[in-house]
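Peer 1: What follows is a predicted structure for the sequence shown.
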Amino acid sequence: MTATPPRPTDQQLADSLASVLTVERIEEDFYRGIATPQGRGRSFGGQVIGQALMAATMTVDPDRPNHSLHGYFMRPGDATQPVLYQVERDRDGGSFTTRRVVAIQHGKPILNLAASFHSPEPGLGHQDSMPDVPGPEDLETEEAMAARMGDALPEAFRNWLKTPRPVEMRSVTPRPPFDRSPRAPVQHIWIRVRGGMSDDPALHRAALAFASDMGLLGTSMMPHGKTFTDPDMQFASLDHALWVHDDFRMDDWLLYTMDSPWAGGARGFNRGRIFTRDGRLVANVAQEGLVRRITPRG
């Protein structure tokens, strides 16, 4: 009998995420991102976004952090293969820098991304208030919830939860498939990278881009009790936008609060706000995704 490999430590998972997001320069304005470790099937969209942002960041002065990105997914990525990123240096202005990135696999583009970078400067300020929700220490982990519910969950979802993941998620209220009850398309999830990360703010921004694609699309399905493991549904991210307002750490807890004001025509629109533990609003997110009913395979 083959022995079960030991579960990676939290720090090993954090280091694995850092290696995934660290792209390799192979030529002027060309970078390569590694394949998903033990990956199979389609690439996770957040990984491609995070690698594309890191490729763009490599061409920008480190004193000018990224403040926004907008990406369009054009083709499914192959999780078993590396990705080539080609960066176009559109503009280096007095206070803003803009970059375009094309992610390429098998000779075809899978993602177009535009990113903007801004030199910090003072200005007028205001922000939304952080929702009043329980802290992460008072919430059940997804692993514990899955163990408690056992066979009541789809097998594909149980297997996904058993796979060690670098980003931990704790939901304020159970979401599909933990709870299939139709309810308002609003959810609050605490997220953080397990283990410690370096002090490089660019890496934390890339990690946030990675994590911002987790759970967001499912918000539009909460009134319908559907989830990505349902055989009669097809899901895919179509586009993704992220605005970063201030510095933060991904190895500290962040509250990801999401809502979906609209779904229809096989698409769902979702928004997100990301707060630090002390209530600072550090990012906003928007995404439209494919939420198509299909005939299950026989």
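Peer 2: Thanks, I have it. Residues are numbered from 1 along each chain as shown.

Peer 1: Please make it C-alpha for all contacts and neighbour counts, starting now.
Peer 2: Noted.

Peer 1: List the residues that contact Gly45.
Peer 2: Taking C-alpha atoms under 8 Å, 6 or more residues apart in numbering, we find Gly45 in contact with Phe73, Gly77, Phe210, Asp213, Ser237.

Peer 1: is it true that the second one touches Ser43?
Peer 2: Yes: in terms of C-alpha atoms under 8 Å, Gly77 counts as a neighbour of Ser43; the distance is 4.7 Å.

Peer 1: quick one: which of the two has more around it?
Peer 2: Gly77 (24 against 17; other C-alpha atoms under 10 Å).

Peer 1: any idea how far the more buried one lies from Leu203?
Peer 2: 22 Å (C-alpha to C-alpha, to the nearest Å).

Peer 1: for Val291, same thing?
Peer 2: Taking C-alpha to C-alpha, one finds Val291 at 31 Å from Leu203.

Peer 1: structure B:
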Amino acid sequence: MGRPRSGRSGVPVRDDTEGNTVVNEALKELLDLLDLEQIELDIFRGRSPEERIQRVFGGQVAAQALVAAGRTVPKDRNVHSLHAYFIRPGDPSVPIVYNVERLRDGRSFTTRRVVAVQHGKAIFTMSASFHVLEEGVEHQALVAPQVPAPETLPTVQERMAELLGDHPEMREMLARPRPVEARYASPLTWEAYHDPELRSAKTNVWFRYDADLPDDPLLHVVLAAYASDFTLVDTILLSHGMAWGLSNVMGASLDHAMWFHRPFRADDWLLYAQESPWSAGARGLARGEMYTASGELVVSVVQEAMVRLTK
């Protein structure tokens, strides 16, 4: 399939197998969430989706914070790393204010610090570094895992349909439109919960934003940051045969770090290869690499999460 096209209204679209136009309303909503309101110099305001959720999705806060930082950086500099801490749960019913601090503007590197605030308290902090594109030595020691092509794999909805049984809340959640299309090349946590032989410390997931996106490099980095928080904690659970909604466990991201190595497009398939090397003391570590379909390493991710057993 060639590069998808945009609809007249600016809503991202692709054509389905019968040639009909498909409008991804969930992605349109996400792009609207990332279009922050500037309320003062280096101060931005973001909102959350109108959903029945108890706390703001961590990937959303990270993505919005990165947008805020990027709005204060010259266009010739691309983000190459971020380091973030999730301090308090976000309240989805009120806006989030992002305060950007300009720590450094050098000849080739720019550094920003972002604090996300709700109810007068910091809920999230991020340091992000931007770099002018330069020539340098190149190598890639890591090799992308050999997994089936995404087009040959079923969707998450198709795989989960046989497992849900009488879980109406999970069925409702799964049926909601999503901005990110994901296809697993490894067991789901729900599958490993029912079959101990499927337990593993590794997860491979193909993902893409099923739409025609602008060429803005910051947007593609921001969307990768948003997607990076979806499945990392699941890799920790998969090691123990645990699953959300089935096991007595609660989790939350504690910190999150990303390094962006090469330009990429988030509307092309990316393979997110993840593993969990350790968990103990109600915490777990997970790390991942994102590869293009041709095997280029474009993003590295590390996250620590709280994984707490409940009664």
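Peer 2: Looks like it came in fine. It should be emphasised that the depicted structure is a prediction, and the values quoted were computed from it without experimental measurement.

Peer 1: Can you give me the TM-score here?
Peer 2: TM-score for the superposed chains, counting by TM-score structural alignment, normalised by the length of structure 1: 0.92, backed by 287 aligned residues with a C-alpha RMSD of 1.6 Å.

Peer 1: Give me the subset of the contacts of Gly45 of structure 1 lying in helices.
Peer 2: Phe210 (DSSP state H).

Peer 1: for the contacts of Gly45 of structure 1, which one is nearest Leu53 of structure 1?
Peer 2: Minimum distance to Leu53 of structure 1 across the contacts of Gly45 of structure 1 is 9.7 Å, recorded for Phe210 (C-alpha to C-alpha).

Peer 1: What lines up with Leu13 of structure 1 in structure 2?
Peer 2: In structure 2, Leu13 of structure 1 lines up with Ala26, judged by TM-score structural alignment.

Peer 1: In this structure that match contacts Pro179, no?
Peer 2: Yes: because the distance of 4.8 Å satisfies C-alpha under 8 Å, Ala26 of structure 2 is recorded as touching Pro179.

Peer 1: Of those two, which one has the most company?
Peer 2: Between Ala26 of structure 2 and Pro179, counting by other C-alpha under 10 Å, Pro179 is the more crowded of the two (20 against 15).

Peer 1: The more buried one -> structure 1?
Peer 2: In structure 1, Pro179 of structure 2 lands on Pro166 (TM-score structural alignment).

Peer 1: got the contact list for that match?
Peer 2: Asp10, Leu13, Ala14, Ser16, Leu17, Val193, Arg194.

Peer 1: How about Ser81 of structure 2?
Peer 2: Applying C-alpha under 8 Å, 6+ apart to Ser81 of structure 2 gives the contacts Ala128, Ser129, Phe130, Ala257, Met258, Trp259, Phe260.

Peer 1: same deal with Arg88 of structure 2?
Peer 2: So Arg88 of structure 2 contacts Ala122, Ile123, Phe124 (C-alpha under 8 Å, 6+ apart).

Peer 1: Please settle this for me: is the last one part of a helix?
Peer 2: No: when the secondary structure is assigned by DSSP: H, G, I helix; E, B strand; the rest coil, Phe124 of structure 2 falls in strand instead of a helix.

Peer 1: if I read this right, it contacts Phe86, doesn't it?
Peer 2: Yes: under the criterion of C-alpha under 8 Å, Phe124 of structure 2 makes contact with Phe86 at 4.7 Å.

Peer 1: Quick check on the two: which one has the bigger neighbour count.
Peer 2: Phe124 (24 against 21).

Peer 1: and that one, what pairs with it in structure 1?
Peer 2: Aligned by TM-score structural alignment, Phe124 of structure 2 pairs with Leu111 of structure 1.

Peer 1: What of Ser48 of structure 2?
Peer 2: Checking TM-score structural alignment: Ser48 of structure 2 goes with Ala35.

Peer 1: cool, and Ala224 of structure 2?
Peer 2: Checking TM-score structural alignment: Ala224 of structure 2 goes with Leu208.

Peer 1: ok, now how distant is Pro223 of structure 1 from Pro177 of structure 1?
Peer 2: Relative to Pro177 of structure 1, and taking C-alpha to C-alpha, Pro223 of structure 1 is found at 12 Å.

Peer 1: Hmm, I typed the wrong one, I wanted Glu137 of structure 1.
Peer 2: Counting by C-alpha to C-alpha, the gap from Glu137 of structure 1 to Pro177 of structure 1 is 22 Å.

Peer 1: The helix or strand harbouring the match of Ala224 of structure 2 - contacts with which helices or strands?
Peer 2: Following DSSP states H and E, one finds Leu208 of structure 1 within helix 201-211. Packed against helix 201-211 of structure 1 by the contact rule (3 or more C-alpha pairs under 8 Å, 6 or more residues apart in numbering; DSSP states H and E) you find helix 10-21, helix 45-57.

Peer 1: among these, which is the most enclosed?
Peer 2: helix 45-57 (a mean of 27; mean count of other C-alpha atoms under 10 Å).

Peer 1: Which of the three states applies to the residue mapped onto Asp255 of structure 2 from structure 1?
Peer 2: Matched by TM-score structural alignment, Asp255 of structure 2 corresponds to Asp239 in structure 1. Classification of Asp239 of structure 1 by three-state DSSP places it in strand.

Peer 1: tell me the contacts of the aligned partner of His83 of structure 2 in structure 1?
Peer 2: Aligned counterpart of His83 of structure 2 in structure 1: His70 (TM-score structural alignment). Contact analysis of His70 of structure 1 by C-alpha under 8 Å, 6+ apart lists Leu113, Ala114, Ala115, Asp239, His240, Ala241, Leu242.

Peer 1: where exactly do the strands run in structure 1?
Peer 2: For structure 1, the strands defined by DSSP state E cover 24-27, 30-33, 66-73, 83-92, 96-105, 108-118, 167-171, 186-193, 233-244, 254-264, 267-276, 281-293.

Peer 1: After superposing, tell me the mean distance of the first one to structure 2.
Peer 2: When structure 2 is superposed, strand 24-27 of structure 1 averages 0.8 Å from its matched positions, counting by mean C-alpha distance after the TM-score superposition for structure 1.

Peer 1: Now do the buried residues in that strand.
Peer 2: Buried residues in strand 24-27 of structure 1, counting neighbours by 16 or more other C-alpha atoms under 10 Å, are found at Glu24.
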